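Novice: kindly return the folded structure for what I paste below:
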Amino acid sequence: MTEQSLATAVRDLMPRAKADLTDLVAFASVADPRQFPVEECHKAARWVADAFAAEGLTDVRLLDTPDGTQSVYAEFPGPAGAPTVLLYSHYDVQPPLDESGWHSPAFELTERDGRWYGRGAADCKGNVLMHLTALRALRQVDGGYPVGLKVIVEGSEEQGTGGLERYAEAHPELLAADVIVIGDTGNFAPGLPTVTASLRGIAEASISITTLAGNLHSGAFGGAAPDALQALVKVLASLHDENGDCAVAGLTTGQTWQGVQYSEEQFRADAKVLDGVALTGTGTVADRLWARPAVTVLGIDCPPVVGGASSVQSAATARVSLRVPPGTDVKAAQDALVAHLEAAVPLGAHAVVERLGSGSPFSADTSGPAYAAMAEAMRESFGTPMVVSGEGGSIPLCNTLRTLYPEAEIILIGVEDPTTQIHAVNESVDPRELEKMSLTEALFLRNYAAARTA
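Specialist: This is a model prediction of the structure:
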């Protein structure tokens, strides 16, 4: 069997991948019953389970995780003496946000200008199809799988409720593997094969400020009455210095990134920064995104502009997110954020600061044999060498898996690229990235099996 025949098999499978992704995107599988019926998640889970069962995987089942959602599990024993590879992804998605901002229905896969649009097309249902297409190609070309396989497809990753993490901790034997392939990231640029070796962690807090027993008329009392919203704005402004760098006291902010670099011109284009608007922070873009802490105000509870009364505000609340780089303890970072918020409250104002969720940063060891096999697979698939990048987001499961299986290599790949607009309106996937990454994964499984059994 040749690599070209495997590439041909993947290419021929792309119409099926599109049809399957169309079916999967149609499920509004937002793991929040306040927004969408839980049945949408149940139907998506059953679809995923049936799809992997159809590819010969056994012991396919739905796991009821402690947060009330379902994860799909499947396995394949593999040849005698072969290593075991765990393939991960998730079928739950972000809510569509402003549906009027979509150029086509959020839960209807739509082809436009060579891309496939729909919520979850990239994050992360596209990665489910990457796994499926790789396995289908191997079955067609090689007649089976060269390694033992385990598959876990999570149902609540976007909600951060930790259901799969707690299930894995309670059943540590279930996901044990020699290599864990996390299908939830993507390439640094379209056509540039990338492994993600660094993830920032996350620590969140809320701050509520109260200054008055109730709102007051701004004409009669404004100028002397302490305004809670104004006090909150001062606190939030203190989180950044004059350059826009994180100013949370006690955090190190001068770290540098040694991997692939991100030009300011490319970042401005990828992030769709408006003309004339300067980027925030100092250092390289890669330093700011992957190596240093970043603090963001996620929301403020205050009166809207339309309908707001002429009042001095008696209370205001904000939710703050701190991204924590590898090398920084997430608990210490959350402690520093809480202490900073408390210290910045204007004298006399009543403030309550609460810790919200947190997840540790992750850094992978890229020196093992699985990474060598992945590098070769990416070179064969894309025709260019693999690069190593970071990711500013968080995947808390990675640290759970590293704790449970310290000897396993963990590799993060996927079909996303900077133009996919995950977590935003008009999310899309480039089918060429899906094709190349499916081929990459099939080649990797073959390469890794050969390296381990040589």
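Novice: only C-alpha atoms from now on, for both contacts and neighbour counts.
Specialist: Will do.
Novice: the strands in the stretch 101-250 of the chain, which residues?
Specialist: Here the stretch 101-250 of the chain has its strands, by DSSP state E, counting those that start in this stretch, at 110-112, 115-117, 148-154, 179-183, 194-199, 201-210, 216-217.
Novice: now render those strands as a markdown table, adding mean neighbour count.
Specialist: Shown next, in a markdown table, are these (neighbours: other CA atoms under 10 Å):
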| stretch | mean neighbour count |
| --- | --- |
| strand 110-112 | 14 |
| strand 115-117 | 23 |
| strand 148-154 | 24 |
| strand 179-183 | 23 |
| strand 194-199 | 25 |
| strand 201-210 | 23 |
| strand 216-217 | 16 |
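Novice: I have a second one here; can you model it like the first so I can compare?
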Amino acid sequence: MDYTTYFQNHRESHLNELEELLSIPSISALSEHKSDVGKAAEWIADALRRAGMESVEIHPTEGHPIVYAEHLHAPGKPTVLVYGHYDVQPVDPLELWETPPFEPSIRDGKLYARGATDDKGQVFLHIKAVEAILKQEQKLPVNIKFCIEGEEEVTSPNLPGFLKANKEKLAADAVLISDTALLEPGKPAICIGLRGLCSLEVTVGTANTDLHSGTYGGGVSNSLHALVSLLASLHDEQGRVAVAGFYEGVHELTAAMREEFSKQQFNEDKLKADLGLDTLYGEEGYSFVERTGARPTLELNGVYGGFQGEGSKTVIPKEAHAKITCRLVGDQDPQDMLDKIERHLRNHLQPGAKLKIEQLEKARAFSCDSTNPMLQKAADAYEKVYGTRALFTLDGGSIPIVEQLSFVLSAPAVMMGFGLPDENLHAPNEHFNLENFDKGLLTIVEYLKSL
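Specialist: Predicted structure coming up:
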């Protein structure tokens, strides 16, 4: 079957459909968009029906709905569960968008809109790939299920329960996910590991009110001084996390793993130039891709307190705050990490200060074996379409539900991403390169047929 011609002939109608989906402001984090998230779920369900999928269901949850569909007419063949999400990030700051985030626009071979690459555009590829096979061949080479949620951008609070309650319904030989990226244009990658996550918020308090820095300065604790001192204690001068026991469960990089990283031929000088940096910074003894893919981190995401306005206000603030996120690897346990960090903070708190800690997100790291035939065939499919076999990589980000999907269903996660690292996901002017839209469709078809 000539799928290249098929997709060329349908390209305009496919892009028009995708623009319809991208026009829906399905921001899961904002309650005022709850109806829009529901509208996007309906759109996905209708698209699956039009594609020829069966048993299409919209499952309500305490938050946003989960869309399920199946096509199970290939007895004796593998079953593939396609996972993705139709919710998107907020759009702030709006003034930095060149065109409105929910008015899709094509410029220079790129489709601009919130959700274009994360993850509506990539989910859309799977729906249209399945539709193409059914229209051309009237049957699918494998059994297909879809599980598309509306809460990934708010850490999927309701999907784990849905997974456990519907384990048999969702049973599959592989979970196929497109929510990651190529290494660079023309250089495909299959992610075989994601870092875990834990986060906390810290509040340091001192007096029961803000104080005049002339009257009280030098005689009482300053919450900002106490917080800065506390945060500085979290790392040593070599860039390592100084929390006792933080590296327990972290596996050292083997020679084979380091060789796999080196195959990426990552250009650190280009990165510095692109980011306007004089030097990169991080844990000594590791390259940038090793630090961001295979090593744990502790990062400050926000530090604030005291007077923030224009001009000067000579005040000693009674309270200061910090938001902290850790990326975890190997066998690090998120709860154990949070407890160790809390213990460190309490042990290093300045006299006269009080500490309040709120533990938040928790997700374990995920990894799978690249020798699994389901992943090897995915690498082969990329090679047939892109002319370059995909490299197996470790991704520094976290998609917490991937570990749950793979664990509950006892199936490998095949992460075939078609985005690019510079497509501004979560930022203004998010976009999807249409070269990868075209090649993504062909790659997914090639992969499903190869199984």
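Novice: I'd like the strands of the stretch 101-250 of the first structure as CSV, with distance to Tyr88 of the first structure appended.
Specialist: Output for the strands of the stretch 101-250 of the first structure, formatted as CSV (distance: least, CA to CA, whole Å):
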stretch, distance to Tyr88 of the first structure
strand 110-112, 26
strand 115-117, 22
strand 148-154, 5
strand 179-183, 5
strand 194-199, 15
strand 201-210, 19
strand 216-217, 54
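Novice: for those strands, which one sits closest to Val233 of the first structure?
Specialist: Val233 of the first structure lies closest to strand 201-210 among the strands of the stretch 101-250 of the first structure, at 10.4 Å (CA to CA).
Novice: elements contacting that closest one?
Specialist: helix 228-237, strand 315-324, helix 330-344, strand 350-359 (3 or more CA pairs under 8 Å, 6 or more residues apart in numbering; DSSP states H and E).
Novice: residue range for it in the second structure?
Specialist: Counting by TM-score structural alignment, strand 201-210 of the first structure falls onto residues 196-205 of the second structure.
Novice: with the first structure superposed, average distance for the matching stretch?
Specialist: Superposed on the first structure, stretch 196-205 of the second structure shows a mean distance to its aligned partners of 0.9 Å (mean CA distance after the TM-score superposition for the first structure).
Novice: show me how far stretch 258-266 of the first structure is from its chain's centre.
Specialist: Distance, stretch centre to chain centre, for stretch 258-266 of the first structure: 20 Å (CA atoms, centre = their mean, to the nearest Å).
Novice: what's that stretch in contact with?
Specialist: The contact list for stretch 258-266 of the first structure (CA atoms under 8 Å, 6 or more residues apart in numbering) reads 284-286, 387-390.
Novice: just give me the neighbour total for Gly114 of the first structure.
Specialist: The tally of other residues near Gly114 of the first structure (other CA atoms under 10 Å) stands at 10.
Novice: show me what it aligns to in the second structure.
Specialist: Aligned by TM-score structural alignment, Gly114 of the first structure pairs with Gly109 of the second structure.
Novice: do the same with Thr185 of the first structure
Specialist: Under the alignment (TM-score structural alignment), Thr185 of the first structure pairs with Thr180 in the second structure.
Novice: and the gap between that match and Lys135 of the second structure?
Specialist: Per CA to CA, to the nearest Å, Thr180 of the second structure is found 28 Å from Lys135 of the second structure.
Novice: those helices in the second structure, which residues are they?
Specialist: For the second structure, applying DSSP state H gives helices covering 3-22, 34-51, 120-137, 159-165, 167-170, 213-216, 223-232, 255-262, 268-275, 288-294, 334-347, 373-386, 400-409, 434-450.
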